Structure formats: structure tokens, C-alpha cells
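# Structure for the following, please:
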Amino acid sequence: MRRLLPLLLTIAFRLAVWCLLTADLSHLNLLIGLVVALLLPRARSRPLPLRELLRALGRSLLAVPQAYLEALRLMVGREPVEAEISEATTDGTIPLLVFLDVFRITLTPFTIVLGLEDGGRRYRIHALKPGHRHGGQTP
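Alright, predicted model coming up:
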């Protein structure tokens, strides 16, 4: 059971990503997505800690509505301001967790992971943030 649950969660996440990318919830599309999720190769790594996997999945799923909110803020806000920020990584030795981190970050509009810093413990991120309204000029 300990090995089956992470596998089922991985397949469910792949199917959810498929549905988000295709924007189609028809029975045929769900069947195609399930087949693709089953046929995609899985990385062989040390066993996934269930708590970390669930936390990463939750953060990735919450990134979707957050991305829409940020896109809306960028559309109605002033000129965007460039920023280079950093964010702590999860367990960098498990490829699935690294993928979920990078997926969550790059799903946000105008945000991309540039690389790792601090010995691989932090992501270096380039982001465009909505500008502030200060007399029509951005800071």
C-alpha cells in the first residue's frame, strides 16, 4: 500500500495536468489522458516521502488559481517591474519534487526559474511583478 499510493497520486497528477492543458473533460479525452499518464516513464529514485509529495501536489494545484489572479493583476496594473527573487527548494534529490517546484513557479505568468543558488538549496527566479501606482510612474 505504501508503494501504491504515491503511484496513484502521480498518475492522478499527470491526468490533472493533462486536463488543464487540453481544457477538455470529455470521456475520450480523460481516457487518452489516463493512457498517456500510464505510459509516461516514471523516474526511479529513492522512495517518495508521502508528506512532501502531498505538500508539493497541493502547492502545484493552488498555483493554478494564483496564476490567474496574478495575470489579472498584471493586466489591470501599471507597467510591470522586473525582480530577481529566490525561493527555497524542496528535496532536490527527488526528481518529481523538483519538477513540481519548477512547474509551480513557471506556471505563474512572467516567472521563470533561472537556476539554483546557495549550493542547490534555493531557486533563482526571474519575475515580472505588477508595478505600483505612484503618480503614473513605476518605482
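
# make it CA atoms for all contacts and neighbour counts henceforth
Noted.

# Can you tell me the centre-most residue of this protein?
Against the mean C-alpha coordinate of the chain, by CA atoms, centre = their mean, the closest residue is residue 104 at 1.6 Å.

# quick one: secondary structure of it?
Following DSSP: H, G, I helix; E, B strand; the rest coil, the label given to residue 104 is helix.

# same check, this time on residue 109
coil.

# hmm, back to that, the residue nearest to the centre of the chain reaches residue 60, doesn't it?
Yes. Counting by CA atoms under 8 Å, residue 104 does reach residue 60; the two are 5.0 Å apart.

# Now the second one, please; I'll put the structures next to each other:
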Amino acid sequence: MSGPVVLAFCVWMLLTSDFSWINGGIGLIAAVLVSLLQPYRFSLVQFLKLVFLIILNLPRAIAETFLMVLAPHRQERYQERRLKHPDDPWAAFVEIFIITFTPFSLVVQAESRGRTRLHIISRKGPS
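Below you'll find the model as predicted:
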């Protein structure tokens, strides 16, 4: 099974919230059809690395979520950052996804020349 099939199947199951055998079969067929349309292929190993990165960043994301709710931010800024691997679409996707996964930072623009524009909030600064 390839990475796009697993990703599409997981998204199907999460969006439908129906974990029956029939829905699983329909989801698997849909995942295979969707993965055939994708111009870029990624492997199951790459997908599992993404899941591992999500698990590693989950405590940080939860902590930032609670901080955002309990203590509002005072400062907002925009910052440009260069992608580590701008030529690899999967590496760029993973980097942008992990940045956006944490609530204090958000990628608002990804440019074709390998740079991203981030919206970052923090509690530092004037009240």
C-alpha cells in the first residue's frame, strides 16, 4: 500500500466517522481512485515519518492551545522563512504542515521560490 492510499483512506474514515466494513470498503476504493490522480507520489515510510512528527509535536500544540485560550496573545508579527528543501514537494508539505499544526504560528503564504510567510503570535510585548 502506498502513502497516498493510506492518507486518503485515513481522511475518508475521519470525515465520514462511520467505521463499518461497508464504509471501509468504499473508502478504500475511493482512496485508490484518488491516489491514481495524484501527480506526486510519496511512500508509506514518508507518511509514517509525518505521523511520527505529528506525535512529537502534539504536546507542544496542546500546550500552545491552552495558553492561547487562557492567556490571550499581545503581539503579532509576520516573518519570512526559507524552506529547508524547497525542491521536494513532500518535504515542503511536511514543513508547512508542522508549522501550521502548532497554534502560535501559521503559514499564510507559500511562495514558489522556496520561502514562506508566517503569522506568529506571542504573549510578549505591550498590553
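
# Kindly provide the TM-score of these chains.
The TM-score (TM-score structural alignment, normalised by the length of the second structure) is 0.61; 123 aligned residues with a CA RMSD of 3.7 Å.

# Distance-wise, check the residue nearest to the centre of the first structure relative to residue 74 of the first structure.
18 Å (CA to CA, to the nearest Å).

# One more: residue 16 of the first structure?
26 Å.

# Chain neighbours aside, what residue packs nearest to the counterpart of residue 65 of the second structure in the first structure?
With TM-score structural alignment as the criterion, the equivalent of residue 65 of the second structure in the first structure is residue 71. Distances taken as CA to CA, 6 or more residues apart in numbering put residue 109 closest to residue 71 of the first structure, at 6.0 Å, once the chain neighbours are dropped.

# Surely residue 127 of the first structure forms part of a strand?
Yes. With three-state DSSP as the criterion, residue 127 of the first structure is located in a strand.

# Check which helix or strand residue 62 of the second structure maps to.
Secondary structure assigned from DSSP states H and E places residue 62 of the second structure in helix 44-70.

# Check residue 24 of the second structure too.
Using DSSP H and E, residue 24 of the second structure falls in helix 21-37.

# hang on, the earlier thing: neighbours of the match of residue 65 of the second structure, how many?
Counted by other CA atoms under 10 Å, the residues lying close to residue 71 of the first structure total 17.

# how close does it get to residue 63 of the first structure?
Separation of residue 71 of the first structure from residue 63 of the first structure (CA to CA): 12 Å.

# Spit out the residues that contact those two alike.
Common neighbours of residue 71 of the first structure and residue 63, counting by CA atoms under 8 Å, 6 or more residues apart in numbering, are residue 108.

# picking up where we left off before, how much does the helix holding residue 62 of the second structure stray from the first structure?
Superposing on the first structure and averaging over aligned pairs (mean CA distance after the TM-score superposition for the first structure), helix 44-70 of the second structure comes out at 3.6 Å.

# Could you identify the helix or strand that succeeds that helix?
Past helix 44-70 of the second structure, further along toward the C-terminus, the next helix or strand under DSSP H and E is strand 75-82.

# mean deviation of that next one from the first structure?
Counting by mean CA distance after the TM-score superposition for the first structure, strand 75-82 of the second structure comes out at 3.4 Å.

# Packing partners of that strand?
Contact here means 3 or more CA pairs under 8 Å, 6 or more residues apart in numbering; DSSP states H and E; on that basis strand 75-82 of the second structure packs against strand 115-122.

# which other residues reach the strand it packs on?
With CA under 8 Å, 6+ apart, strand 115-122 of the second structure has contacts from 73-83, 86, 104-110.

# please redo it, this time with the cut-off set to 10 Å
With contact meaning CA atoms under 10 Å, 6 or more residues apart in numbering, strand 115-122 of the second structure is reached by 67-68, 72-84, 86, 92, 96, 99-100, 103-111.

# Filter the residues you listed down to the buried ones and hand me the PyMOL line.
To isolate the buried members of those in PyMOL, using 16 or more other CA atoms under 10 Å:
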select buried, resi 67+68+73+83+86+92+96+99+100+103+104+105+106+107+110
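
# returning to that earlier point: and the angle from the helix holding residue 62 of the second structure to strand 115-122?
Orientation note: helix 44-70 of the second structure sits at an angle of 30 degrees relative to strand 115-122 (axes from the mean of the first three to the mean of the last three CA atoms, to 10 degrees).
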